[in-house]
Structure formats: C-alpha cells, structure tokens
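*Asks:* mind looking at a prediction? Sequence and model below.
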Amino acid sequence: MAPATELQDFRIFVATWNVGGKTPNNCLNLEDFLQVEDSPDVYVLGFQEIVPLSAGNVLVIEDNEPAAKWLGLISQALNKPQHDSIFSSDLGPVSKISNNNILKESKSPSSTLHFFHKPSLKALSRNLRADSSLLKSCNCPVDLHSRESRRRQRKLSDLHSNLYSGSSHIGRYSCVDELLSTAEIPSSPPSPRQMSYCLISSKQMVGIFLSVWARKELVPHIGHLRVSTVGRGIMGCLRNKGCISISMSLHQTSFCFVCSHLASGEKEGDELKRNADVAEILKSTQFHKICKNPAANLAPERIVDHDRIIWLGDLNYRVALSYEETRVFLEDNDWDTLLEKDQLNMEREAGRVFSGFNEGQILFAPTYKYSHNSDSYAGETNKSKKKRRTPAWCDRILWRGDGIEQLLYIRGESRFSDHRPVCAVFSVEVEERNKNNRLRKGYSCAGRRLEFEDCIPKRHSLYEF
C-alpha cells in the first residue's frame, strides 16, 4: 500500500528590516528585493519600528498608516510583471539580488507615485487577503458528512472558481495609490504572465509588522491560520517590544513564523534581557484551539510544537567588544573574528537561548548602526559619541525543524534606515496527502472531492537557485 503522505519541496522567502520609524516614500523600490529568481511559493516579511516608538503610539493609539503603505508597496512588487515595472530605467540604479547588493532605492522624483493621505490598513488588508474564514478553518480529515465539512467544501469550490475564472482582484492595481484608495475591486482579469500572490495574514503591534503571502494556487491548501502577540517592552509587558507570531498549516505540515524586536542596549549584561525576552515569548505565545480532529497535529498551540519554525527580526544582540576594537576588525573585513564575539552566537553555544534553532553562515557586514543616508557606520564621520553604536549583526533569521534547507542568507544595501535589511531563502519539505490514497478514498484531507483537486495546478520540482 502506498504511504499516506509524500514530500514536496516549497520555497520560502523571509526578510526582516528595522526601518527606524520612517514611513516609506514613493521612491522606495521593493521589486528587485522581492522578485528573486524562481519566485518563491511563500513570502514572510517582517518589519520593526514602522512607526516611531513614542508614548503616543505605545500608550494611546496605534498608527496604522505606515503599515498600509508597506502592504501596498509589497503587493505592488509581488504582483507586478517583471517586464512591466513601474520603476523605469531612467529612475536611477536598481540592483539585482546578489550576495553583495539588494534593495536599492530608486532616484525618481516624489511625483512618480502619490500615496493616498490616510490609507486604511483594515480595508486594504481585506482587499488583498484570501478568504480569511477559509484560511482560519480546520482542514484536517473529518467526517465528510458533517456540516463543517460540507461548508468548507462549498467555500473551497467557490474559491477555486474565483482563482481560476479571472475574478480575483490580486495583481490588478497599476500603482500603490490605487491599492490604498480604491473602494471597488477592478473586474479585469490579470495577465497570465503576471505573478499572483494573495495576502494570507498580516498583523501590526505598534512598530512590529508581519505579513505572509502565498501563491494563489496554494490558498486551498492553507488552513489553521492563527495569530498571537506578546508584549515585552516597558515594564516587561508594553508592546513597543515583543513579537508577532503567525501559525498556519500548508498541506499536512504546520508552520510558525515569529517576528520579534528584542530589548536594546549594548552594555554588558543586556544580552540577558534579550535571552529573557525569547524565553518569555516561547512561554507566553499561545494559539487558540481550532482543530476539529483531536488526533491531528496541524494546529499546535505552542511555537516549539510546530513542524517548521522560522524566527526573524531585530534580535538586538551585539558584539562583545569595544567600539575601537570592532572598528579595527571591520577595517580588515575580519568578520570571522567579530562573529566569535557575537552575543547571539555566544549565548546559543552556551545553551542559554534559542535551543534547537539553526542559523546560516553570515557572509555579510554588520547591519547596524548606519549614519543617515550613508554607507558609513554611525560614529565614523563625527566626533560625537552620543549616536555612536558598536557595529553589530542585530538583524537575524533563524529556523528550527527538519526538512529545512537554507539556500541564501544575505543583506540589502538600502540607505532608507540605520539598519540594513536581511533576507533568506529556504527550501522546505511539506507533507502532502498521497495521490494514490486520494484516488482510493475519493477525497483529500480538506474534504474536497477528487475532481476538484485535479483542477488545482501542481507544484513542479524545485529549481536550483
């Protein structure tokens, strides 16, 4: 008898960027940053400090406008055909992704795009997102005659019709303005050559913002979607620091994506605060129960219980050397010696934090702290020590679980903030229900009829990066 499941490879792009409290302008080009070769199946994009961490944003009301602008820029970049870029060649240099150079800002005039003055994050998310009730529901094997199973089967059929009849709105907006201000969804179908990604989930917690995107054809296979937040800021509970976690299943494999901003500071002992933040996040993150099948394991309630975990963010770990010592090694490009004094590496090796997690080899310069609109680290060009920080690899991406292979781990070169963005590409094994079992049973794990599932385009083998 054929095995119940089979493994398929999927590609996941992950990025983290502390944007220093700055709202994106019209000239920021994300296309070459996000459209890597052999476009990924899933995008996981985390930001920190999308708003200034002021008392008003932390204690009074959360400013959602920057998050809406980031969401619009991301959607435009993911769903814009590469041959029809809104950023023409006369707008200045735009880099292709490589080990040394990604995410350049174009030099176009501010009149190229005009953002809607007060974009609504809620309305924009609703327009870009796939059917949230379908994504949040349980798609484990259940009694096929139950009311819940019949309801999900009807919704899946409707989704299938929307995805492949040309009625979906994803990828049809000509510019960010239209995304942010439109009240109606355009009716014209997208070009067949256009990339089409749906927003699976997005969440803001003061300055932290996490969004997950997936190819349209994967949407029927995603379920158990849940979001959890943990505040670790002022007094150990306010939301200026902490994390957002998104849990979901893809086919028969559970995923957890954690975007965090940990305690800052480069004094001796500050790394212990960051260790405590990680421990509290792992302890306090709780996903609500959703699974209808108690025997299934696709809806874990804790981070570490997921099959595949990817943790990204401004982890804020520093280099345990003085500014002067660090500068000497940087001038010689002796990153290996500096990484031996990297606090995160030291704390992990001592077993005090991120037990069971992995990180790829770092082959790029420290990502923090840069002078404004400069490639120089803060403190290099002036004598003032007030804004000087010892250069460090604050921005990191780690993972945990079997069946994960990191294909790429690099940083970008945008001068947009005092941090450089960091991104990674993973090849991830995902369990799918065996086709022979589906033929024998006549239904898939989500309760869909066989003839419906045969219409879904199948994922081909992973290309070499």
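*Replies:* Arrived safely, thanks for sending.
*Asks:* from now on I want contacts and neighbour counts done on CA atoms only, so please keep to that.
*Replies:* Will do.
*Asks:* counting by contacts, list what the longest strand along the chain packs against.
*Replies:* With secondary structure taken from DSSP state E, the chain has its longest strand at strand 5-18. For strand 5-18, the packing partners by 3 or more C-alpha pairs under 8 Å, 6 or more residues apart in numbering; DSSP states H and E come out as strand 42-48, strand 308-314, strand 395-400, strand 422-433.
*Asks:* which one of those strands lies nearest to residue 280?
*Replies:* With respect to residue 280, and counting by C-alpha to C-alpha, the nearest of these is strand 308-314 at 14.5 Å.
*Asks:* buried stuff in the helix or strand following that closest one?
*Replies:* Counting by DSSP states H and E, the next helix or strand C-terminal to strand 308-314 is helix 323-331. Neighbour-count burial for helix 323-331, counted by 16 or more other C-alpha atoms under 10 Å, picks out 326, 327, 330.
*Asks:* tell me what helix 323-331 is packed against?
*Replies:* If contacts are counted by 3+ C-alpha pairs under 8 Å, 6+ apart, helix 323-331 sits against helix 335-340.
*Asks:* give me the residues contacting the helix it packs on.
*Replies:* Residues from elsewhere that reach helix 335-340, judged by C-alpha atoms under 8 Å, 6 or more residues apart in numbering: 319, 326, 329, 345, 346, 363, 365.
*Asks:* pretty sure residue 417 contacts residue 18?
*Replies:* Yes: in this structure residue 417 lies within contact range of residue 18 using C-alpha atoms under 8 Å: 7.4 Å.
*Asks:* which of those two has more residues huddled nearby?
*Replies:* Legend: neighbour count by other C-alpha atoms under 10 Å for residue 417 and residue 18, higher for residue 18 (27 against 20).
*Asks:* show me what contacts that one?
*Replies:* 47, 48, 49, 50, 313, 314, 395, 417, 418, 419, 420, 421.
*Asks:* of those, closest to residue 434?
*Replies:* Nearest member of the contacts of residue 18 to residue 434, counting by C-alpha to C-alpha, is residue 313, at 35.8 Å.
*Asks:* that closest one contacts residue 44, doesn't it?
*Replies:* No: checked against C-alpha under 8 Å, the pair residue 313 and residue 44 is beyond contact range at 11.3 Å.
*Asks:* looking at those two, which one has more neighbours?
*Replies:* Per other C-alpha under 10 Å, whichever of residue 313 and residue 44 has more neighbours is residue 313, with 28 against 25.
*Asks:* try this one side by side with the last:
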Amino acid sequence: MRVVWLWFGLLKATGKRGEEREWKGKRDWGGDEGDDCPDNSCVQSMENDRCEFANELRVFVGTWNVAGRSPVGSLAVDVDEWLNLKDAADIYVLGFQEIVPLKATTVIGAEDPTEAKNWNLLIGKTLNDKYVCPLKPITNDNYQYARVSDPERRASVCSRTATPIGDQPDRGSRYKLMASKKMVGVFISVWMKRELLRRYSVSAVNVCSVACGIMGYLGNKGSVSVSMSIEGTSFCFIAAHLASGEKIGDEGRRNNQVSEIFRRTSFPRLPQDGGSPHPLTILGHDQIFWFGDLNYRLYLDDNLARQLIKKQDWRALQEFDQLERELQDGGVFQGWKEGNIKFAPTYKYSSSNCNRYSGGLPSRAGEKQRTPAWCDRILWYGKGMKQLSYFRSESKFSDHRPVSALFLTQIEVVESTNPRLIPTITPTTKLHRTRVKKRRPPTLCSWSAKDKKACAN
C-alpha cells in the first residue's frame, strides 16, 4: 500500500510543476509535434534525495569543411564557439571534411594520422580544458570505446584495429573520446560525458568507412561512420563528403553516392561485443544522424540567389534547394528530416575577404564563381528524437561556415543493466522532476521484490 501511496503522491506533485519544465534551445524544433519523445517510456533515477529523468540525452552534431587547413592554436576560440559549451551536451558528434588537402599524394597515398590526432587534441582540450590539463598526444586515428566487464574500468578506451589509446588520462576529464575514424579528408570524432558511462551501459562501438570518390572507390569523397548502443538504443552517426558541382545532373552523382554509402556501410559483430546483437547496417539503427558537406546546391541563377540572400529570405531560397526537394520527393533520403534553416548559405566564402561570398559581380581575377548554397547539412532519422536548435557558426577559418544542431534523444533503459535505475514505468501522466521530502515512506528506488509482487497482485 505504501508503494501505491507514493505513486499517487508523485502524480499529484507533478500537476503543479509540470508546466514549468521547458527545453533549452526551444527556438527551433525543426520537426513535427509527432516527433516528441513518447510519454510512456519514462525511466527515472533517484540520486541526492531527488527524482530526475534518466533516459534523455542531449546530442550535439556538428559538421565543418576546413578546406585542407591544419588546426592552429588561435582556432580554439572558434571551436569553443562552435561547440556552444555554455549549453553543454551529453554527447558531441563532430564531422569534418578536407582535414587534409585533396591532392594525389593524400588521396592515393597511405593514411597519415597526424591531422586526425591534432583535431582530436584540439577538441579534447576545448571540451575538457576547464576541468583538467590538456590531453596527452593520441597516437592513432582509428579507435573505439571497448566495453569491459569490470565496472571500475568501463570507461577505458582502446583500438580494435591498431594501437591502444592508453595514453589519455582516465580520470578528471569531463568528456571521453568514444570513437574516431579518418578516411583521407573525412573525419569523425565522438565524445561522451564520463558520468554517463557510469550510469548507462555503452556497447558495440564500431566504425566503418566507405570510399566512393574518383572511379567510385577512392577516398576523396565518401563517409566515415560510428555505430554504438547506449542501453537498449542503437545510434548511427554518418559523416559524409559528397560530390561537388552545381551543373544540371550533378545532384544525381550525389544521390548515387548516398545510395552507395547505404549499401556498403556495415558494422560486423566482433568478439568484444560479448555476443550481444547490434545493427549491421545504417537503417537497422534506432536513431541515425547523417551530416557533412553534402554539396547539394540551388536550382537558381546566381544573381537571383544573391538577391534573396541579401533580403535574408531563407524560405524563398529553400524552394530551390536540391536537398529540400530530395526530402520532399522521397528520393534517397525518403523519410529523413531536417530542421528549419534560418541562416545564410554556408558556402562558398571568398579566401581574400571572408565576409563575402566568392564570385558575383563584378568578377575578380583568380576567384572561383560559385553560387552560394547550403552545402553543409544535418539530417536525422528515427523515433524519440527532437531537434532543439539548428544554426551556423561564424568562424572564418575556411570557405565554409561550420554548422551544428542540438538534439534531445530518448533511450530505452534496459532494466537489468544498471541496478541504480528503477524499473520502466508507464503512467498515464508523465512524471516530471519532483523534490521528495526527507521524511517519507520508501521511494520507488527502494522497491523490494516483495513490494513489486504485492503491487502486482
């Protein structure tokens, strides 16, 4: 009876405070009301004498074409602004394009991990500099989080394919590198709060690369992907760099590359996974993010495009966007979603004057004529995902502006994985964050097997 009493007490308490709860970054949801996280899968955790949501994660996804430039010390300010650490996320998923110049020696030659290492060092320092000393050098560009049985070592990181990454400090830093993969100039880096590794089971971290550039198989274009599971929810992150070109028919090449990435991306089961099943393909995952320099352009004359940009009429400009039409027509991205674009096209900025787009009239000697376009995009697919914001940053480091999006995602907590989480409950009214008085009957977190049985009867 005392369990039932507490149950109704919590429901009553939430009636007054339910309206006070708001999502941060609410200015741009970028989706339909049907995208809301379902109310019937709330899982809560009791810590420090209070009840809080435990199954919602804030995922930051960012993409940046850095035009073959190496990270420098002064770039730290731009990266900090891009990652928006004042409104920190639980997971950071960052995709880069052209971290090396796309020339014959880098496209055909052996992979050089130097630039990937440098970018990871800069990202890690930006995420953790306020909490610990800068990270020590990372010696490889291809590594993944490895799940281990000892709870005290669950947060260790190693490489399944190359040198172990044991030279990172295991304690003190706030974010941990979960996976990283480089293919020529395409690069992905995934970071996660350490406290989440103690709260949730993270498993089946795997990486894959698909080269579909020159002759269909060179790595100047293609994708690098990360697959991972958090409790009972699988995630897939695809960082892509698709074919360039604004001529009629070039969009078809991009669509073909998307199809190839879908077809050739696979995540084989490995002994480290402990026999637990996990998705083998992109669309087998529960929540999927596809982002990068997708290179889709505008079906519009250059002068008209620049006039609409000057007016900041983004809605009118989007009517001519190739990717927008692809999403509406149900082509290779059938069923995928993108948030409302309320920012200027991110490509191509002049190298001589980073405040204006390249080309236009009057023409300038040696400057490429390119119609401005939203080449850098972030798409998503799946349930239990809500986009909170979608924006571009103003770094002038390259001819592209970095783009990022913040998502609220809901994960399915496996009851038996972590004894600190209470069982999944399905009330008719969603439980909101509630303070619990010190003198009270036992909480839901102190359910005993006897209580559960009595309640069931």
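*Replies:* Here it is on my side, so go on. In this text the structure is predicted, and so the values were computed from the model without any measurement.
*Asks:* list the TM-score for the superposed pair.
*Replies:* Scored against TM-score structural alignment, normalised by the length of structure 2, the superposed chains reach a TM-score of 0.72; 364 aligned residues with a C-alpha RMSD of 3.3 Å.
*Asks:* distance to residue 388 of structure 1 for the helices and strands packed on strand 5-18 of structure 1 - can I get that in TSV?
*Replies:* Formatted as TSV, those follow (distance: least, C-alpha to C-alpha, whole Å):
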stretch	distance to residue 388 of structure 1
strand 42-48	20
strand 308-314	18
strand 395-400	18
strand 422-433	22
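*Asks:* of all the ones you listed, which one comes closest to residue 84 of structure 1?
*Replies:* strand 42-48 (21.2 Å).
*Asks:* what span of structure 2 is whichever helix or strand comes after the closest one aligned with?
*Replies:* Scanning forward in sequence from strand 42-48 of structure 1 by DSSP H and E, the next helix or strand is helix 55. Under TM-score structural alignment, the counterpart of helix 55 of structure 1 in structure 2 spans residues 104.
*Asks:* over to stretch 357-365 of structure 1?
*Replies:* Going by TM-score structural alignment: stretch 357-365 of structure 1 matches residues 336-344.
*Asks:* in that stretch, what's buried?
*Replies:* 336, 337, 338, 339, 340, 341, 343, 344.
*Asks:* stretch 424-443 of structure 1 now?
*Replies:* 424-435, 437-438, 443.
*Asks:* show me where the stretch 1-150 of structure 2 has helices.
*Replies:* Counting by DSSP state H, counting those that start in this stretch, the stretch 1-150 of structure 2 has helices at residues 2-17, 76-83, 104-108, 114-128.
*Asks:* deepest in the core, which of these is it.
*Replies:* Across these, averaging neighbours per residue (mean count of other C-alpha atoms under 10 Å) puts helix 114-128 on top, at a mean of 20.
*Asks:* would you check the span in structure 1 matched by it?
*Replies:* Going by TM-score structural alignment, helix 114-128 of structure 2 sits over residues 65-79 in structure 1.
*Asks:* go on, stretch 289-297 of structure 2?
*Replies:* So stretch 289-297 of structure 2 is aligned with residues 310-318, judged by TM-score structural alignment.
*Asks:* same question for stretch 218-230 of structure 2.
*Replies:* Going by TM-score structural alignment: stretch 218-230 of structure 2 matches residues 238-250.
*Asks:* now swap in stretch 393-405 of structure 2 and tell me
*Replies:* Counting by TM-score structural alignment, stretch 393-405 of structure 2 sits on residues 412-424 of structure 1.
*Asks:* run through the residues that contact residue 56 of structure 2.
*Replies:* Residue 56 of structure 2 neighbours (C-alpha under 8 Å, 6+ apart): 408, 409, 410, 411.
*Asks:* the third one contacts residue 59, correct?
*Replies:* No: using C-alpha under 8 Å, residue 410 of structure 2 makes no contact with residue 59, being 10.3 Å away.
*Asks:* contacting residues for the residue nearest the centre of structure 2?
*Replies:* Compute the mean C-alpha point of structure 2, and by C-alpha atoms, centre = their mean the closest residue is residue 61, 3.3 Å away. The neighbourhood of residue 61 of structure 2, defined by C-alpha under 8 Å, 6+ apart, consists of 92, 93, 94, 95, 291, 378, 404, 405, 406, 407.
*Asks:* and it, how far from residue 78 of structure 2?
*Replies:* Distance of residue 61 of structure 2 to residue 78 of structure 2, computed by C-alpha to C-alpha, to the nearest Å: 16 Å.
*Asks:* which one in structure 2 is aligned with residue 274 of structure 1?
*Replies:* Under the alignment (TM-score structural alignment), residue 274 of structure 1 maps onto residue 254 of structure 2.
*Asks:* after superposition, how close is whichever strand or helix holds its match to structure 1?
*Replies:* Secondary-structure element containing residue 254 of structure 2, defined by DSSP H and E: helix 250-264. In the superposition with structure 1, the average deviation recorded for helix 250-264 of structure 2 is 0.7 Å (mean C-alpha distance after the TM-score superposition for structure 1).
*Asks:* helices or strands next to that helix in the packing?
*Replies:* Packed next to helix 250-264 of structure 2, using 3+ C-alpha pairs under 8 Å, 6+ apart, are strand 222-230.
*Asks:* would you mind listing the outside residues contacting the strand it packs on?
*Replies:* 179-183, 186-188, 200-213, 234-242, 257, 261, 265, 267, 278, 411.
*Asks:* which of the residues you listed fall within helices?
*Replies:* 257, 261 (DSSP state H).
*Asks:* residue in structure 1 matching the residue nearest to the centre of structure 2?
*Replies:* Match for residue 61 of structure 2 (TM-score structural alignment): residue 14.
*Asks:* how much space between its match and residue 259 of structure 1?
*Replies:* Residue 14 of structure 1 is 10 Å from residue 259 of structure 1, by C-alpha to C-alpha.
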